[in-house]
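# Here is my input; please provide its structure:
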Amino acid sequence: MTLTHVLHAVESLRGVTVRTPMLTSTALDQQVGRRVWVKAENQQLTGSFKVRGAYNALTALGAKDRRRGVIGASSGNHAAALAMAAHLYEVPATVVVPEDVPAVKRQAIEALGARIVTYNRYTGRREALVHELARRHGLAIVPSANDERVIAGAGTVAWEMLQEVPNLVAILVPVGGGGLAAGTALAATGHDPQFQVFGVEPTVADDTHRSLRIGRRIRIPPPVTIADGLGHAEPARIPFEVNQRLLTDIITVPEDAISEAMAYLWHHLRLVAEPSGAVALAGLLQATDRLPDGPIGVVVSGGNVGWTTYRTLLDIAMNRMETPPHAAPVLR
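Next comes the predicted model:
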């Protein structure tokens, strides 16, 4: 895969997805000692970056394959994105999600008319279920990460960031299956081969971190993390091949740092981020000394979190940290 794949996705998504804002905070800049630009993908359609890849994949399928219907599996955000893309194309969608998928994500999927099939995230065989349903009903599979079209769509996030702030020297992104990291690396290193892209994972869900250190994909026990969208046990194959080649490094962050990043985003930028969406900022705050000098980009990848969960995590975080001074966000 190359930057060309991302540029094709840019055209595919033109006029469909939202060009989400880039925000800054003086307090954040002062804390990390450099300019920071936050890409607010929590304000994207369906509340996450995932619709970029899902829609790009459906566009590439062609009308005949789309009409048969599509199927995909995810922890929730890709499922909602696939449901949205199918809704826009007026084709049927089936999504496979964990039994314990957050209610806010399930409700979004149901509102878009997709058929929901559930599985146990700790004991179920998700991919086998998807392939069996696809075979039985003649559906086209749209993976959440392991697909070149999905990766290219995710890469349009970084392409937009670099169009607006071309002097960025690094971007931090959350890592689950690895599609967003791979797309970001393709877009950014195509812009500048020396550009640095850092993936950020929960410490308890560090399958990509371990795999990159060993040099091959490994499987870890199903992780339990507040960042439900990043609870992968093994990196997806196609993103991993890109990330092995182009990703600068992986930063891992503890659970406390994730909830504190959620609180930080609210106080300084008035952004509601789900735990998975706040992980990249947690990486910035935890590992500033590992980053190059110069302006840094951070992707807030999603904001689909229920009010009770959000309030609880912020209350816990606020009990651990001092309330930072308010700094009004600046929209570019």
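# Please count neighbours and contacts with C-alpha atoms only from this point.
Noted.
# Locate the residue of the protein with the greatest distance from its centre.
Note on the chain: the largest C-alpha distance from the chain mean falls to R136, namely 30.0 Å (Cα atoms, centre = their mean).
# Spell out the secondary structure type for that one.
Following DSSP: H, G, I helix; E, B strand; the rest coil, R136 is assigned to helix.
# what's the distance between it and L129?
Note on R136: its distance to L129, by Cα to Cα, to the nearest Å, is 11 Å.
# do Y310 as well
For Y310, the distance to L129 equals 31 Å [Cα to Cα].
# ok, now H232?
Distance, H232 to L129, by Cα to Cα: 17 Å.
# Which one of the two is surrounded by more residues?
H232 (26 against 16; other Cα atoms under 10 Å).
# contacting residues for the more buried one?
Neighbour list for H232: 176-177, 205, 207, 222-223 [criterion: Cα atoms under 8 Å, 6 or more residues apart in numbering].
# same thing but at 7 Å, please
Counting by Cα atoms under 7 Å, 6 or more residues apart in numbering, H232 touches 176-177, 205, 222-223.
# Assign it to helix, strand or coil.
Under three-state DSSP, the three-state class of H232 is coil.
# What's the separation between it and E90?
H232 sits 31 Å away from E90, going by Cα to Cα.
# And for R290?
Per Cα to Cα, R290 is found 46 Å from E90.
# Who wins on neighbours among the contacts of H232?
Within these, most neighbours by other Cα under 10 Å means G176, with 29 neighbours.
# That one against L230, yeah?
Yes. Here G176 reaches L230: they are 4.1 Å apart, a contact under Cα atoms under 7 Å.
# want to put them side by side, so please do this one too:
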Amino acid sequence: MTEIVPLAEIERARDQLAGVIRLTPLEPSRPLSAVLGGPAWLKCENLQRAGSFKIRGAYVRICRLSEEERARGVVAASAGNHAQGVALGARLCGAAATVYMPAGAPLPKIAATKGYGAAVELVGHTVDEALVAAQEHAERTGAVFIHPFDHPDVIAGQGTLGLEILEQCPEVATVVVGVGGGGLVAGVAAAIKATRPEVRVVGVQAAGAAAFPPSLAAGQPVRLPTYRTIADGIAVGRPGDLTFAHVSKVVDEVVTVSDEDISQALLMLLERGKLVAEPAGAVPIAALLAGATQVAAPAVAVLSGGNIDPLLMLRVIEHGLAAASRFLRFTVRCVDRPGQLAALLTQLAEHGANVVDVAHQRYDPQLRIGEVEVALSVETRGAGHADQLLTALRDGGYEVTLIGHP
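Here you go, the predicted model:
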């Protein structure tokens, strides 16, 4: 029978991390408080060293190795955050590190991992494929494999975040944590339930990569046949055996959120919180905004990481604006005659829409003779304004078709 990582090990991990990690702030969130009807806080691990919580577990695992084990070097697999945590942890502990990353890993995460001194190998297209390559490397070279989540020392390290939450917010009633392989939620729940069993711990997965709900239903870890989400940091196809045991015993609920929910959470964090988060780091906030579960306040949502590719950020912002109906892409078909385009743009201006771009198409064979199609991207003030704009255009005789609307 699998044992839950004991509180004593998590407290020992906190001592080992003293002087290594930052005590990240607990920031109030008015938008979340408005949704919950009570106090809501963000635990800002996006401000942690290496940009996420991962340094906690990686450093504890490596620092607990013997001198002989550290001399053999360490190896890991990650889409980015664990990679950076292992690279930094290994450097601080004087061990050489090799990290296997999926070929599509974000370039800033690859560069940061190399910057911390690790050798990076790009293999496969998923974290699971990189994990296989890393384990083969360990068997071939004798390097110690540092699992991203399924090890007691890693869970103990991540659990130190739970201790900080209890100290920073003693009145907390609910803690909401993002879930990939389950190391963070396992550690946080183990720490919290050992001292405050009445506090509810909720895990959140991206709906496109949610392996825990079917695993919990089956009573054992189940591998997803396929998975895809913008939250690459939690795109894990199978829970770990150890983390599954923890989640089964000490996590109260696991819920899911859509990529649209995540996009809107990232947008809210940027606009209202002035906080940069990566998609995987924002899933707890997405769950609260979307009402994915009933949450008692005071609540703490763990913003677990901020390592986002700027190009992805641009796409996510546009996606979030579109999901909130603040950015619309649509086509308008109308009669091809002089002044028609000017009249269309004038009507948009009269209704307060800001035109971002315009494409005028006259020669598409799908168009009727004497007809023109105009593709537009416009900014609006929200869902109500967008509905008024589209209704006015249709009432004006325009044939309007939305493009890529959620």
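# Please state their TM-score.
Once superposed, chain against chain, the TM-score is 0.93 (TM-score structural alignment, normalised by the length of the first structure); 323 aligned residues with a Cα RMSD of 1.6 Å.
# D261 of the second structure contacts A286, doesn't it?
Yes. Using Cα under 7 Å, D261 of the second structure is in contact with A286, at 5.3 Å.
# the more surrounded of the two?
Here D261 of the second structure and A286 are compared on neighbour count by other Cα under 10 Å; more neighbours surround A286, at 29 against 24.
# Please pull up the equivalent of the more buried one in the first structure.
Matched by TM-score structural alignment, A286 of the second structure corresponds to A282 in the first structure.
# any idea how far the helix or strand encompassing its match is from the chain center?
Assigning secondary structure by DSSP states H and E places A282 of the first structure in helix 275-286. For helix 275-286 of the first structure, the distance from its own C-alpha centre to the chain's C-alpha centre is 12 Å (Cα atoms, centre = their mean, to the nearest Å).
# try stretch 234-251 of the second structure
17 Å.
# Who are the contact partners of P108 of the second structure?
P108 of the second structure neighbours (Cα under 7 Å, 6+ apart): D309.
# one step back: where's the match of A286 of the second structure relative to L331 of the first structure, distance?
A282 of the first structure is 21 Å from L331 of the first structure, by Cα to Cα.
# Please apply the same query to D207 of the first structure.
For D207 of the first structure, the distance to L331 of the first structure equals 35 Å [Cα to Cα].
# what do you get for G283 of the first structure?
Taking Cα to Cα, one finds G283 of the first structure at 23 Å from L331 of the first structure.
# The two - which one has more neighbours?
Per other Cα under 10 Å, whichever of G283 of the first structure and L331 has more neighbours is G283, with 27 against 11.
# how about that one, what does it touch?
Contacts for G283 of the first structure (Cα under 7 Å, 6+ apart) come out as 200, 251-253.
# Also I21 of the second structure?
48-49.
# Let's verify it: helix, strand, or coil?
coil.
# counterpart of it in the first structure?
Per TM-score structural alignment, I21 of the second structure is aligned with T17.
# if I look at the residue nearest to the spatial centre of the second structure, how far off is V378 of the second structure?
Central residue of the second structure (Cα atoms, centre = their mean): A280, 1.0 Å from the mean position. Counting by Cα to Cα, the gap from A280 of the second structure to V378 of the second structure is 29 Å.
# just R223 of the second structure next, same as before
42 Å.
# How about G159 of the second structure?
In this view, G159 of the second structure and V378 of the second structure are 46 Å apart by Cα to Cα.
# Neighbour count: those two, which is higher?
Ranked by neighbour count (other Cα under 10 Å), G159 of the second structure and V378 place G159 first, with 31 against 17.
# residues touching the aligned partner of that one in the first structure, list them.
Taking TM-score structural alignment for the superposition, G159 of the second structure sits opposite G155 in the first structure. G155 of the first structure makes contact with 6, 180, 183-184, 186-187, according to Cα under 7 Å, 6+ apart.
# Read off where stretch 108-115 of the second structure ends up in the first structure.
Using TM-score structural alignment, stretch 108-115 of the second structure pairs with 104-111 in the first structure.
# just stretch 205-220 of the second structure next, same as before
Under TM-score structural alignment, stretch 205-220 of the second structure corresponds to residues 201-216 of the first structure.
# quick one: the matching stretch to chain centroid distance?
Remark: stretch 201-216 of the first structure is offset 17 Å from the chain centroid, using Cα atoms, centre = their mean.
# and what of stretch 169-182 of the first structure?
Centroid displacement of stretch 169-182 of the first structure relative to its chain, using Cα atoms, centre = their mean, is 7 Å.
# count of residues packed around the closest residue to Q220 of the second structure other than its chain neighbours?
Nearest residue to Q220 of the second structure, sequence neighbours excluded (Cα to Cα, 6 or more residues apart in numbering): F244, at 7.4 Å. F244 of the second structure has 25 neighbours, counted by other Cα under 10 Å.
# ok, now the one 4 residues further on?
By the other Cα under 10 Å criterion, the neighbourhood of S248 of the second structure contains 18 residues.
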